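S.K.: Prediction below, plus the sequence it came from.
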Amino acid sequence: MWGWSAALRGAILAVPAVLVATRDVQLAAVLAIGVIPAACVPLPATRRARLRPAVLGALAAASLFVGSVLAESPPLAVVGIFVFAVVASRAAVGRPLGAVALSLCLPLVGVGLSLSSIAVGATLAAVVLGGSVYAFLVSQLWPSRPSSGTPASLASPGAASLRSFGYRAGLAGAICAGTGFALGLEHVGWATGAALLVMRPAPAVQQARSVGRIVDVVLGAALSIGLVTSGAPAGVVAAALGIAVICATATAGSRWYVVPAFTTFIVFVLLLSHAPDQAQERFWERVLETGFGIAVAALVGYWTLPRVRRPSSRRAG
């Protein structure tokens, strides 16, 4: 689903990154990343309700920072991811904020494990927080409209299912993080984040997100590599970053899982703008680590699900 009003909002959100890109592509990519968490939330009907995406952006910023702190101690990171998942799954039972912690904060803590230092984590968190505030101010340009009521949604998983999912998500995140640290991977958060971003209590939803994510990552990385290695002028790179932000905003309400293509594109522009010779290495690094994370999520999710449910089935019999 494409929204033209959302695309216009995305164009305004992209202005800082586009203006900076002609002088500093890396900084422009960071600014583009900063608005993505808030931009990826469909615009609420009322101006007051539009504070919600900004709050989600602030939570995203805090989660990335927490990940960078945990990354300083690999054992703490592995245990922390597991504990966070279990606690968040219990908090998610009947609590919207708990559900946000499980579906948004937990994966972004995993992504934060890729950040090279606490200082980098604090800087990125500050940029995301600033981008969220900017997105909130931009959202106020749109008039309030009548609310269509509570949007239809799928039934929430039961308490037992959520708690079981917390253990499975925690195990998947811990395996990916532990493997990444043990192998000395530069971006431990790529596999960890991929696993936690695709995992869902419903197997069919997880399968769809898994397929969508690997396709998005390949497509976004390939397009970014093509742009950077072609020696495109700064104006073209600026326009491409702007288009990525616009597309991420305009498709925020889509039933298709396409946002990772745009975020991957932006991240690869950030990584390769000063090192285009690393394009092939970065591509395979990202694709293989994403694939590993998705595979771990599938194995942990599908392999443990019958074992989690089996005791209750015996009691029922």
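M.R.: Happy to help now that I have it.
S.K.: can we go C-alpha only for contacts and neighbour counts from here?
M.R.: Noted.
S.K.: need the helices for the stretch 101-250 of the chain, in chain order.
M.R.: Ranges of helices within the stretch 101-250 of the chain are 106-112, 118-139, 159-183, 188-198, 203-229, 234-250, based on DSSP state H, counting those that start in this stretch.
S.K.: Presented hereafter is structure B, for comparison with structure A:
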Amino acid sequence: MVTTAPAPAPPAIRWDGASALRGLLLGLPAAAMAAHDVQPAALLAVGVIPAAILPLAARRRGRVRAAVVGYLAGISIVLGSALAVWPPLAVAGIFVIAVVAGRVAADRPAGALVLSLCLPLMGAGLSYSGVENSWDLGLALVAGSTWALLLSMCWPEHAPSEALAAPQGPPPAVMVRFGYLAGTTGALCAAIGFGLDLEHVGWPVIAGLIVMRPVPAVQRMRSVDRIADVVLGALLAIALVATGAPGWVFGAAIAVVIVAATATAASRWYLTPAYTTFLVFVMLLANDPDDARSRFWERVLETALGIGVAAVVVFAIAPLITRLRRPPT
């Protein structure tokens, strides 16, 4: 009997030189802006990240779809800020949207996109109570995705790679169940955030929702990676801000971060939070470096809160409900 050796696991950190060049071009506008004003430059760099971490589609039509993902990210944050005006609506809205998305995901990929991207970013939008407080971030995501789309059209089309083929999704029943779990996690995190009057209600919400996946083992890995990434990204940003470096140094750092985000997007490790946290902390501290200590602990503790709530829901509450619903034998 002939046995086939299992495929080797992908590298923990994979560097793609061709993608690095695209990342450099993606980051040029933000890097150039940093020479004049660091804060909006970091905001623009955040807007580029959704496009940076997506692989370049083989066909130009697919690249348009990738830009739509960035537009949805911006819309989701603005929608979350609209919900945040009335906390009960925000808590209920996160839960209902997750449940509906889980049912849609049982049949259509759009539901899975809502659960994995739109819902966490709606949660992030809860940090901005009112559309007037979130429109600039939403606009940055739209601008970054548009720049990425225009840039991607300069690359020639190529044959699709089998490695990038869409994997088979979980069974419909799993996605429906996952919608309820995600909704419960998001609602609990939002309720805790509003109840404790956190400055950034959305930080625990996005932390809890973004690590969740229908496969528990993947959630465990993403949870560990995210907390480590947040600490690393925050410390690097604080170290840079503490130097009092000129704007061009911040511009170079922003360019390096976007290059790294693009080139390492296919890594097995979940690295994106390190890049986004670095950029967010540069944005928050560029004009207020004395807030570094409080911002660091705020970010770390609220991230841990969201990840902890997600873990309790998935690994404690959900199994308990399953056992209670199981008919006696």
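M.R.: Now that the structure is in, tell me what you want to look at. Because the structure is a prediction, the values reported are computed rather than measured.
S.K.: I'd like the TM-score for the two structures, please.
M.R.: Once superposed, the chains reach a TM-score of 0.96 (TM-score structural alignment, normalised by the length of the first structure), with 316 aligned residues with a CA RMSD of 1.5 Å.
S.K.: Same list (the helices of the stretch 101-250 of the first structure) but as TSV, adding distance to Ala62 of the first structure and mean neighbour count.
M.R.: Converted to TSV, those look like this (distance: least, CA to CA, whole Å; neighbours: other CA atoms under 10 Å):
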stretch	distance to Ala62 of the first structure	mean neighbour count
helix 106-112	8	30
helix 118-139	6	21
helix 159-183	18	22
helix 188-198	15	29
helix 203-229	24	19
helix 234-250	21	23
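S.K.: what's the counterpart of Gly179 of the second structure in the first structure?
M.R.: Aligning on TM-score structural alignment places Gly179 of the second structure opposite Gly166 in the first structure.
S.K.: so who does that match touch?
M.R.: 85-90 (CA atoms under 8 Å, 6 or more residues apart in numbering).
S.K.: I'd like these as JSON lines, with distance to Ala125 of the first structure appended.
M.R.: Formatted as JSON lines, the contacts of Gly166 of the first structure follow (distance: CA to CA, whole Å):
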{"residue": "Ala85", "distance to Ala125 of the first structure": "21"}
{"residue": "Val86", "distance to Ala125 of the first structure": "24"}
{"residue": "Val87", "distance to Ala125 of the first structure": "23"}
{"residue": "Ala88", "distance to Ala125 of the first structure": "21"}
{"residue": "Ser89", "distance to Ala125 of the first structure": "24"}
{"residue": "Arg90", "distance to Ala125 of the first structure": "26"}
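S.K.: on that earlier part again, roughly how far apart are the match of Gly179 of the second structure and Ala77 of the first structure?
M.R.: In this view, Gly166 of the first structure and Ala77 of the first structure are 16 Å apart by CA to CA, to the nearest Å.
S.K.: Check Ala172 of the first structure too.
M.R.: Look at Ala172 of the first structure and Ala77 of the first structure: by CA to CA, they are 13 Å apart.
S.K.: Tell me which two in the contacts of Gly166 of the first structure are the farthest apart.
M.R.: Spatially, the most separated pair among the contacts of Gly166 of the first structure is Ala85 and Arg90, at 8.7 Å (CA to CA).
S.K.: Compare the two (neighbour count), which wins?
M.R.: Counted by other CA atoms under 10 Å, Ala85 of the first structure and Arg90 do not tie: Ala85 has more neighbours, with 29 against 20.
S.K.: Which residue in the second structure aligns with that one?
M.R.: Using TM-score structural alignment, the partner of Ala85 of the first structure in the second structure is Ala98.
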